[in-house]
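Just need the structure, nothing else, for what follows:
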Amino acid sequence: MTAFILVSGVFTGPQVWEDTAARLTAAGAEVHAVALTGLGGTRPPVGTDIDLETHVSDVLAVIDSVGQEAGQEVVLVGHDYGIHPVVGAADRRAESVARIVYLDSGLPQDGVPALAAVSDRGLREEVLRAAEDGTRGTGATLSPPARDAWQLWGSTSDVPDTALDRLSALASPHPLGTLLQPLTLTGAGAALPMSGVLCTGNGASIAMVQMRVDVGEPTLQALTDPRVTFLELPTGHWPMLSSPTALAVTLLKAAAGEGHRLTPVDATQQPAHLRPFLLDVPEVPRERTDNIDLYPPPAARGPRPALVFVHGGPVPSAARPTPRDWPVLTGYARYAAGHGVVGVTLDHRLHAVTDYERAAADVADAVARVRADPRVDEDRVALWFFSGSGPLTADWMGKPPPWLRCLAADYPIMAPLPNWGRLDSRFYPAEAVAHAGALPLVLVRAGLETAEIAATVEEFLTAAWDSGADVEVVDVPNGHHAFETIDRTDESRGAVHRAMRTVLRHLTN
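Modelled structure (predicted):
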């Protein structure tokens, strides 16, 4: 028999698991939903500090109470914040745990508090303000969100109104010490089998995790171990409320070790982002200065227009080669140089979804330096953004400078995905496009884009058309995200040619 120990996230108690637990029990499993101290109606003795260690102890108590019945396997399931006490307890009872299931959660690290997993800057600042206003330990709590603010902690997609009402009614203030105390791990649980259940409606997917592994994110390399599997649920961040039956089925599969296994980085094979550019382009020598590479046109006379290519992200700071050396970007830059335009690639510091402000500053600084180069016509510059750099387009559309002749974007993410939290208001292209005026816009849309990213594109295009913006869409009906590296087809090549011709026409006229 499998014994599931279910641990819920912020503000929530064991009640959120009721429907899923009933379905697991009906399937023959034993189920224990943990009541974390201070949540779900449980209260500590007066004057007791509640921190992460308190919640680790809560999970340990349940593991010990389940015991070691013959043939029984203990599977720990941590949702959201709940993965932190789960991992802490597994580290101390590794011999008693068969598998850990990460349910739409982060990857806790030794010495890092749970607050670090909160991507929304406003929520992190709210926690820190609450800690400053009260006593960090005794009684200090964070108030639960209002009914219409739960989505700030994760997408409420597909959650019925009645379930959202109940979630709000049963929510408890969350003890601040549990979010602020660093997790302590010995490494004893590192070898345990694990499964990740990703809720695609919250912006996560197996494909995205694989891409992050491919670009070399250090904390994710262990996820390519054969003992690690991944499954997806097409719903938001609260699957126990939106899809309890599907969640129960998925948890049973995870417990059995089913699911997708990631492909490890193979030194003998090129990951997708390092494959050769899909077009034959001239071998134009580059000139490197700090974080900028210039590809001047061969035998150019006089200042020439410049086309600056802005890579997506987030990209780990340790990724090598850095994006300006990725073949897709160097290929575009050489294509531009072959048509008499200075191609430009650069590295910026979008290493996490909290880095948009400094990435924007990096891009603005790079563009200013490019325009100051005597070989560049400072009055004829175009910008081309990719993927996760989409929010950076808002700065340029909101107040387009007269020298910006065109702005293009390939398979862009045009609004924060649900699991990103809120960005600064300046990084919302759908709001900025109303001020784009006559600035020509070119958007390359991948027909096989993930639903969550595609929704941000459609929101942007609706706003663009409503405001009368000059936007041309180049469709790649059978193209995936980053189609230039994945779909080496005539359709993809034709889309690149069409988009480049359009941008070059606006830039050189």
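
Only C-alpha atoms from now on, for both contacts and neighbour counts.
OK.

by contact count, what packs against the longest helix anywhere in the chain?
Ranked by residue count and defined by DSSP state H, the top helix of the chain is helix 490-508. Using 3 or more Cα pairs under 8 Å, 6 or more residues apart in numbering; DSSP states H and E as the contact test, the elements touching helix 490-508 are strand 376-386, strand 404-410, strand 441-446, strand 471-476, helix 483-486.

so which of these comes closest to Q15?
Distance to Q15, taken as Cα to Cα, is lowest for strand 441-446 among the helices and strands packed on helix 490-508, at 41.1 Å.

so how far is the closest one from its chain's centroid?
Distance, stretch centre to chain centre, for strand 441-446: 21 Å (Cα atoms, centre = their mean, to the nearest Å).

quick check, distance from the longest helix of the chain to the centre of its chain.
29 Å.

in it, what's buried?
For helix 490-508, a neighbour-count test (16 or more other Cα atoms under 10 Å) marks 492-493, 495-496, 499-500, 502-504, 506-508 as buried.

tell me the secondary structure for T12?
Three-state secondary structure (criterion: DSSP: H, G, I helix; E, B strand; the rest coil) places T12 in coil.

what's the helix or strand hosting A169 in contact with?
According to DSSP states H and E, A169 maps onto helix 161-170. Contacts made with helix 161-170 from outside it, assessed by Cα atoms under 8 Å, 6 or more residues apart in numbering, are listed as 12, 16, 40, 144-147, 241.

what's the burial count for G67?
By other Cα atoms under 10 Å, 11 other residues sit near G67.

Now the second one, please; I'll put the structures next to each other:
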Amino acid sequence: MTHFVLVAGAWLGAWAWDGTAAELRASGHAVRPLTLTGLAEKQGAAAGQRTHVRDIVDTVEQGDLRDVVLVGHSYAGVPVGQAAERIGDRLRRVVFVDSGVPVDGASFLAGWPSDWVLEAIEAGDGWWPPPPADEFAGQGLTDEQISRLLAGATPHPGASLTEPAELTRSLAGLPATYVKCLLDGEEPMGAVADLLACERWELVRMDTGHWPMFSAPRELARVLHEAALRE
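Purely as a prediction, here's the structure:
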């Protein structure tokens, strides 16, 4: 049985996967949505990126999960990518959903204009507050979906965004799917584009925005199901 471990991006917890998780379970998969330390029901606990990598690895190892598909959305692609190389032959595939990927020695914020994020973290006493509703415009979300997203969102631990990633080998060797959400830009950038040139990486495009677990949960579940079937 395939075990999906689902990790949402900044401000979100396990609850964000409810719709997609239900669809995957209906297809016969085991699903473990994961809340990272400092978010949702774990809010307020200090956490850096290494803490989040450990959250993911512990979920797999303590649950003795096999045939694992790790799924990382947005920020979570960075700790998920690091966890993927640490769980060895338990890994079936890693799926990055419109996310960053870890680059050894670089933080999540490296490589894009992020001074405004650092300012927000400083103003938030070390936490990155959720954005206002108008920041979600143009991402294929209904007003109801935006309201639900923001109702559950919690400030994100800033240290996890600035702590550098640690990799022992290239991600090129991982069996990986990258899901590009087209309303958030049509082409993957930087490190992602380089990895997609590798033999074991594939690109899947979704005609929706950056939060497909809200805007297109059934379609996202189908993409994840199909990714799990890849050899």
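
Got a TM-score for the pair?
Overall, the chain-to-chain superposition scores 0.91 on the TM-score scale (TM-score structural alignment, normalised by the length of the second structure); 231 aligned residues with a Cα RMSD of 2.2 Å.

Compare the contacts of helix 161-170 of the first structure and tell me which is most surrounded.
Neighbour counts for these, by other Cα under 10 Å, peak at T12, which reaches 26 neighbours.

Show me what it lines up with in the second structure.
Taking TM-score structural alignment, T12 of the first structure has L12 as its aligned residue in the second structure.

can I assume that match is in contact with P130?
No. Counting by Cα atoms under 8 Å, L12 of the second structure does not reach P130; the two are 9.3 Å apart.

joint contacts of the two?
Once Cα under 8 Å, 6+ apart is applied, the residues that L12 of the second structure and P130 both contact turn out to be 153-154.

So what's the residue count around V87 of the first structure?
Under the neighbour criterion other Cα under 10 Å, V87 of the first structure is assigned a count of 29.

Look up how far L52 of the first structure lies from it.
When distance is defined by Cα to Cα, to the nearest Å, V87 of the first structure is 11 Å away from L52 of the first structure.

Return every residue with contacts to both of those two.
Counting by Cα under 8 Å, 6+ apart, V87 of the first structure and L52 have no common neighbour.

I56 of the second structure versus the aligned residue in the second structure for S65 of the first structure, what's the distance?
Structural correspondence for S65 of the first structure with respect to the second structure (TM-score structural alignment): Q62. Using Cα to Cα, we find Q62 of the second structure at a distance of 10 Å from I56 of the second structure.

ok, the two, which is more surrounded?
Counting neighbours by other Cα under 10 Å for Q62 of the second structure and for I56 shows that I56 has the greater number, 24 against 8.

which secondary structure element contains the more buried one?
Using DSSP H and E, I56 of the second structure sits within helix 49-62.

how far apart are that helix and its match in the first structure?
Once superposed with the first structure, the aligned residues differ from helix 49-62 of the second structure by a mean of 1.1 Å; criterion: mean Cα distance after the TM-score superposition for the first structure.

helices and strands around that helix, which ones?
Under the contact criterion of 3+ Cα pairs under 8 Å, 6+ apart, helix 49-62 of the second structure touches helix 77-86, helix 159-162.

So which residues make contact with it?
Helix 49-62 of the second structure is touched from outside by 5, 34, 36-37, 66, 68, 79-80, 82-83, 86-87, 159-161, 163-165, with contacts defined as Cα under 8 Å, 6+ apart.

mean distance, the next helix or strand after it to its aligned residues in the first structure?
Using DSSP H and E, the next helix or strand after helix 49-62 of the second structure towards the C-terminus is strand 68-73. On the superposed models, the aligned residues of the first structure are on average 0.4 Å from strand 68-73 of the second structure, with distances taken as mean Cα distance after the TM-score superposition for the first structure.

now strand 68-73 of the second structure against helix 49-62, angle please.
Angle between the axes of strand 68-73 of the second structure and helix 49-62 is 150 degrees (criterion: axes from the mean of the first three to the mean of the last three Cα atoms, to 10 degrees).

Can you tell me what sits against strand 68-73 of the second structure?
The set of residues that contact strand 68-73 of the second structure without belonging to it, under Cα under 8 Å, 6+ apart, is 2-9, 60, 77-81, 84, 90-99, 228.

6 Å - rerun?
Counting by Cα atoms under 6 Å, 6 or more residues apart in numbering, strand 68-73 of the second structure makes contact with 2-9, 80, 90-97, 99, all of which sit outside it.

need the helices and strands packed on helix 490-508 of the first structure in CSV with mean neighbour count, can you?
What follows is these, written out as CSV (neighbours: other Cα atoms under 10 Å):
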stretch, mean neighbour count
strand 376-386, 22
strand 404-410, 24
strand 441-446, 22
strand 471-476, 18
helix 483-486, 21
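
With respect to E452 of the first structure, which of those lies nearest?
Of all those, the one in closest proximity to E452 of the first structure, counting by Cα to Cα, is strand 441-446 (12.6 Å).

tilt between that closest one and strand 471-476?
Going by the same axes, to 10 degrees, strand 441-446 of the first structure makes 20 degrees with strand 471-476.

what span of the second structure lines up against strand 441-446 of the first structure?
Taking TM-score structural alignment as the measure, the second structure aligns no residues with strand 441-446 of the first structure.

What residues of the following helix or strand past that strand count as buried?
Counting by DSSP H and E, the element after strand 441-446 of the first structure in chain order, helix or strand, is helix 451-466. With burial defined by 16+ other Cα under 10 Å, the residues of helix 451-466 of the first structure counted as buried are 452-457, 460-461, 463-464.

ok, now stretch 103-112 of the second structure?
For stretch 103-112 of the second structure, the buried set under the neighbour-count rule, 16+ other Cα under 10 Å, comprises 103, 107-109.

Let me have these in a markdown table, extended by secondary structure and distance to E122 of the second structure.
Supplementary listing: those in a markdown table, determined by DSSP: H, G, I helix; E, B strand; the rest coil; distance: Cα to Cα, whole Å:
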| residue | secondary structure | distance to E122 of the second structure |
| --- | --- | --- |
| V103 | coil | 24 |
| S107 | coil | 17 |
| F108 | coil | 17 |
| L109 | coil | 14 |
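
Please list all residues in contact with the counterpart of T168 of the second structure in the first structure.
Using TM-score structural alignment as the criterion, the counterpart of T168 of the second structure in the first structure is T186. Taking Cα under 6 Å, 6+ apart as the contact definition, T186 of the first structure lies against nothing.

Which of the three states applies to T186 of the first structure?
Using three-state DSSP, the structure places T186 of the first structure in coil.

how near is it to D91 of the first structure?
Counting by Cα to Cα, the gap from T186 of the first structure to D91 of the first structure is 7 Å.
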